[in-house]
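1. Need coordinates for the below:
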Amino acid sequence: MTNTTVDATISRQAWLGLLTVLGPVLLVSMDGSVLYLAMPRISSAITPSADQALWILDIYGFVVGSLLITFGNIGDRFGRLRLIIAGAILFGIGSTGAAFATDPESLIAFRALMGLGGATLLPSGLAIVAALFPDPRERAQAIGIFAATFATGFAIGPMVGGFLLRSFQWWGVVFLINVPVVIAFIIAAPITLKEVRSSRYGRIDILSLFLSFAGILLFTYSVKRAAAYGVSSDQVLAGLAGVLALGWFIRRQGILQYPLMDLTLFRDRVFTVAISAGLLSLVVWSAAGYMTGLYLQLVLRYDVLTTALLTLPGAAVLTATCIFTPRIVERIGRRAGLIATYLLISVGVALLLFATAEQGVAVFIASTIIAGLGYGISFSLVAEVAVSAVPAERAGAASAIAETSNELGNALGISLLGSVAALVFRLLGPGVAGTLNETLDHPGISSQAIVQANEAFVTAMHAAMGIAAGVMLLVGVLAILWLPRKLPE
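-> Below is the predicted model of the structure:
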């Protein structure tokens, strides 16, 4: 057999392995957004409170984001393939349990289990993909496809959820659809993938794991509790405990030989701006997707299928931008690409300020198209810039931080900006219930209260999106001032 034939066989096996990994990658990213259109039906079926509804949405992202770096270290020690198969099994069990959950508490618990499984899939999947392709050019293409698939999952999540809900008339189907993909992956992975371990790894610091996870959850709980029920002593104490835990975590990383998160990477301003872009773009994207999904269904009264179709233009632009971003960046440069991420998202989200309780479809579509350009550039460019901004031997740590910023941004957007909207609705709404869905489902509600509730929700959405647009614009301006005029290509 000639060398050319051997190389062709290896290449074919590598691309087949990539295809195997892309299934769970798509599920992990899609499950961060698939509930946006399903939440009205879930709320009607199991009646979660205002803060429980937010936990249902974002506990998944918090568990994934909090554990990405930890599971990256575990995979280095015990093997990526073994870990990713175990994670897929947990993800499948969590998806099945979530589909048949009968109360908010069990749904939150199963979503957390899905997050535990999902946290193993991203870092292990990327490491396996990189190892499958020894040729640098093919490896770059494969990682680009990996990133585009991850971004596409975020984009099509609401649309897939809408079509499933319309076809099956049961909200559990948005979880149960994961199970066949998981089974197929578990069967194919041992055949098409190979084990990957790092020759250098350190001891996993359990205290750091606990501090990061507890700090994020306590801080978020405090913010959500204040928005849903007002300020209380328990809520303030939880917030302070979360801040102290995160402060301790950051301090501890500086003294560990093998930190969970290498904070010295943030001394590079290019790396810092890139990670900030990844975090903030997902903060805005997730919050906007959640609130506009409710707006279209509950305020403008579109059915779930029509709402899903209305997301198509923005999803198409986002996906196409992910694919063509390398060519775009070749023309405008990385610096302009990063800055454009902030400014395009800011303009796109600001358009939602023109939506009203009577009409807003055109505004919504225009918003998703313009912001979709920014999201697409961010999803495709951030990881590549972050990794290239550091020495090759630190690329793994940089990649893990980039993935963590994406997942945390997805959860923080719903938590923080969603909590702002919940607070405004609680202050301006008719006082019937803490959320728009609960208010509209309340028996005997008057037409006047419905009008007031719709107006309050639109105002709440304006407040959250106004903050999002302002923050993106501010950070975009700071990036212009802070980034070097010429970035290495």
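2. switch to C-alpha atoms for all contacts and neighbour counts from now on
-> Will do.
3. Show me the strands in this structure, by range?
-> With DSSP state E, there are no strands along the chain.
4. Give me the most central residue, it.
-> Closest residue to the average C-alpha location of the chain: N410 at 3.3 Å, with CA atoms, centre = their mean.
5. what sits against the nearest residue to R252 once chain neighbours are set aside?
-> Spatial nearest neighbour of R252, chain neighbours left out: S208 (7.2 Å); criterion: CA to CA, 6 or more residues apart in numbering. For S208, the contact set (CA atoms under 8 Å, 6 or more residues apart in numbering) comprises F249, R252, Q253, L260.
6. quick one on the thing from earlier: can you give me the distance of the residue nearest to the centre of the chain to V347?
-> 20 Å (CA to CA, to the nearest Å).
7. do the same with E403
-> 25 Å.
8. more crowded one of these two?
-> The neighbour comparison of E403 against V347 (other CA atoms under 10 Å) goes to E403, with 22 against 18.
9. list the contacts for the more buried one?
-> By CA under 8 Å, 6+ apart, the neighbours of E403 are G65, L68, L122, P123, A383.
10. roughly how far apart are it and S232?
-> Distance, E403 to S232, by CA to CA: 34 Å.
11. Please give the structure of this sequence too, so both can be compared:
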Amino acid sequence: MTDVEAVRPAEAAPAVGSRRAWFGLAVLLLPVLLVSMDISVLFLAMPTLTVDLDPSAAQQLWILDIYGFLLAGLLITMGNLGDRIGRRNILLAGATIFGIASVLAAFAPSAVVLILARALMGVGGATLLPSSLALISTLFPNPRERAAAIGVWTAFFAGGSAVGPIIGGVLLHQFWWGSVFLINIPVLLILLAFGPLLLPEHRSGLRGPLDLPSVALSIGGILPLVYGVKHAAADGIDAEAILTSLIGVVVLIVFVRRQRKLDEPLLDLRLFTRAGFSVAIGSSLVGMMSLAAMSYLTSIYLQSVTGRDPLASAVLGVPMAVAVFICSMSGARVGRRFGTRNTFVFALTASAVGNLMLLGVGVHGGLWWYLVGSTVAGVGYGLAFTLVSDVAVSSVPAERAGSAVGISETSFELGNSLGLALLGSLAALIFRSGGDYAATLGETIQEANGDAGLIESARESFVAGMHIATAVGATLLVAMAMIARFASPREVSANVSGH
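-> Reported below is the predicted structural model:
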């Protein structure tokens, strides 16, 4: 159906393992770090930002969520567009958009302007992730080199979201809230200066332009679905959450039916006939669901149950971040040594065990259970997410790498939203069933007027909800591990090892 057109092959395609290729990888890590950091860095800035801009409750949610909405909604489209117009072209264009939006956000005079700037950052971020990961397949055609490079890429992506709150806390201690956006600018300037020199251009020979109805349907399906599950996480499952989610599902069904009829679809459904690709997408979806719920609930636990401030809570997350980083770096070697199927099974099981260890956490003790459990889970997540990224690149034809990466990154974003909505809502349901409490633990403590008995009871109910939600997350991980074990093991084993 397609031919691969390598743009400027003689001067732009570095030799395998060359110094230029690894410098190119270093440049590609910059936008990945920024995009992942910007998912989490704003949490700590919201209190001071709220004082300055005085946003309404609805505007506060949009400030936090619009970035992730557009990131999730546009990843498939931007990955596909990069395959057509050139992955380096769209990477540099996205970096420019991201930089302009960061300046607008830093100096936003009102909540509305900040929301628009965050939306523009989402558009730019959606171009950066799939193009940066897809370019690795051009920089490193050798499977072993590519797997190692993808491990580094995954480590920085996972590490960025972990260190985001810590960097945010340090900046906010010294500067005003806009500094969390301005830190993006010097990093992006380095990318724009060295990207054209070190990164190869690559575009596939796809003949036709993007199918615009497919673009509209994909965005029109993903955005309502993500909004619906996020609304359910914040306000419970109500008519608005159900209606918007159903609209998203219906539009996505129409989108899928259209893709089956097109010669050059936006989403190549044939990718899912590859067992390795399907296992990888399922693992990223389930893995992110459990990770998002665990991170969200333990963050509340550390602050509202143990009484720590946001920065101290973020520091306690460092062991997990280190585990994710190290295991992401070594995931490729582990996959080659033990086989991708076995590594997937081990990684998902370790993540499940880490989640289950949180059952040892209590209102007045058990912090070591959190530290050890989150670290064990971090080992599993680091290994699994590296394999997901590698399979997304290596199990598909080179000309479809961008769109395949778009699918895998979208599964990460959807998993994050579903984890907060489904598992977060489950924890909230258990919490509220424990007594006559406010919507959240923080609000309950504020409204308790020093009633020690009520506060103690509310904290116990929250911990019970956290236990049940993380146990359900662990169950999903075990189920996915079983699927990985028995779903076409020969094909899954071949994808990442390169044999």
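12. What separation is there between the equivalent of A238 of the first structure over in the second structure and V251 of the second structure?
-> Counting by TM-score structural alignment, A238 of the first structure corresponds to T244 in the second structure. According to CA to CA, T244 of the second structure and V251 of the second structure sit 11 Å apart.
13. Find residues that contact each of the two.
-> In contact with both T244 of the second structure and V251: no residue, using CA under 8 Å, 6+ apart.
14. which residues does the residue nearest to the centre of the first structure contact?
-> Here N410 of the first structure is in contact with G32, D58, G61, L279, L282, V283, W285, S286, A287 (CA under 8 Å, 6+ apart).
15. And the fourth one, how far from V475 of the first structure?
-> In this structure, L279 of the first structure and V475 of the first structure are separated by 12 Å, where distance is defined by CA to CA.
16. same deal with Y290 of the first structure?
-> As judged by CA to CA, Y290 of the first structure and V475 of the first structure stand 23 Å apart.
17. do the same with T292 of the first structure
-> T292 of the first structure is 24 Å from V475 of the first structure, where distance means CA to CA.
18. Same question for R41 of the first structure.
-> 37 Å.
19. swap in R166 of the first structure?
-> Distance, R166 of the first structure to V475 of the first structure, by CA to CA: 40 Å.
20. Compare those two (neighbour count), which wins?
-> Per other CA under 10 Å, whichever of R166 of the first structure and V475 has more neighbours is V475, with 20 against 16.
21. Provide a list of residues in contact with the residue mapped onto that one from the second structure.
-> Alignment note (TM-score structural alignment): V475 of the first structure maps to M480 of the second structure. Residues counted as contacts of M480 of the second structure (CA under 8 Å, 6+ apart) are G282, S283, V286, L348.
22. The first one: what's it in contact with?
-> G282 of the second structure sits next to S411, M480 when contact means CA under 8 Å, 6+ apart.
23. Quick one: map it onto the first structure.
-> With the correspondence set by TM-score structural alignment, G282 of the second structure lines up against S276 in the first structure.
24. My guess is L269 of the second structure contacts R257. True?
-> No: contact criterion CA atoms under 8 Å: L269 of the second structure and R257 do not qualify, at 10.1 Å.
25. For A53 of the first structure, give its distance to W15 of the first structure.
-> 40 Å.
26. same deal with Y342 of the first structure?
-> Taken as CA to CA, the span from Y342 of the first structure to W15 of the first structure is 34 Å.
27. higher neighbour count, the two?
-> Using other CA under 10 Å, the more surrounded residue of Y342 of the first structure and W15 is Y342, with 29 against 17.
28. so what's the more buried one up against?
-> Y342 of the first structure neighbours (CA under 8 Å, 6+ apart): A277, S281, G374, M472, L473, V475, G476.
29. I'd guessed the second one sits against S378; true?
-> Yes: the pair S281 of the first structure and S378 qualifies as a contact (CA under 8 Å) at a distance of 7.1 Å.
30. list the residues that contact both of these two?
-> Listed as contacting both S281 of the first structure and S378 by CA under 8 Å, 6+ apart are T341.
31. When the two are compared, which one has more neighbours?
-> Neighbours were counted for S281 of the first structure and for S378 using other CA under 10 Å; S378 has more, 33 against 28.
32. Quick check: the aligned residue for that one in the second structure?
-> For S378 of the first structure, the aligned position in the second structure is A384, judged by TM-score structural alignment.
33. May I have the residues that are in contact with the residue lying closest to its match once chain neighbours are set aside?
-> Spatial nearest neighbour of A384 of the second structure, chain neighbours left out: A347 (5.5 Å); criterion: CA to CA, 6+ apart. By CA under 8 Å, 6+ apart, A347 of the second structure lies in contact with V379, G380, Y381, G382, L383, A384.
34. Out of the residues you listed, which sit inside helices?
-> Those of these mapping onto helices are V379, G380, Y381, G382, L383, A384, per DSSP state H.
35. do you know how far the closest residue to A468 of the first structure other than its chain neighbours is from M472 of the first structure?
-> Leaving aside its sequence neighbours, A468 of the first structure sits nearest to V284 (CA to CA, 6+ apart; 6.0 Å). V284 of the first structure sits 9 Å away from M472 of the first structure when distances are taken as CA to CA.
36. How about L263 of the first structure?
-> Distance from L263 of the first structure to M472 of the first structure, by CA to CA: 23 Å.
37. Can you pick out the residue with more neighbours from these two?
-> Neighbours around L263 of the first structure and M472, counted as other CA under 10 Å, are more numerous at M472. The numbers are 24 against 15.
38. Just confirm that one contacts V349, I think it does.
-> No: in this structure, M472 of the first structure is not within contact of V349 by CA under 8 Å, at 9.4 Å.
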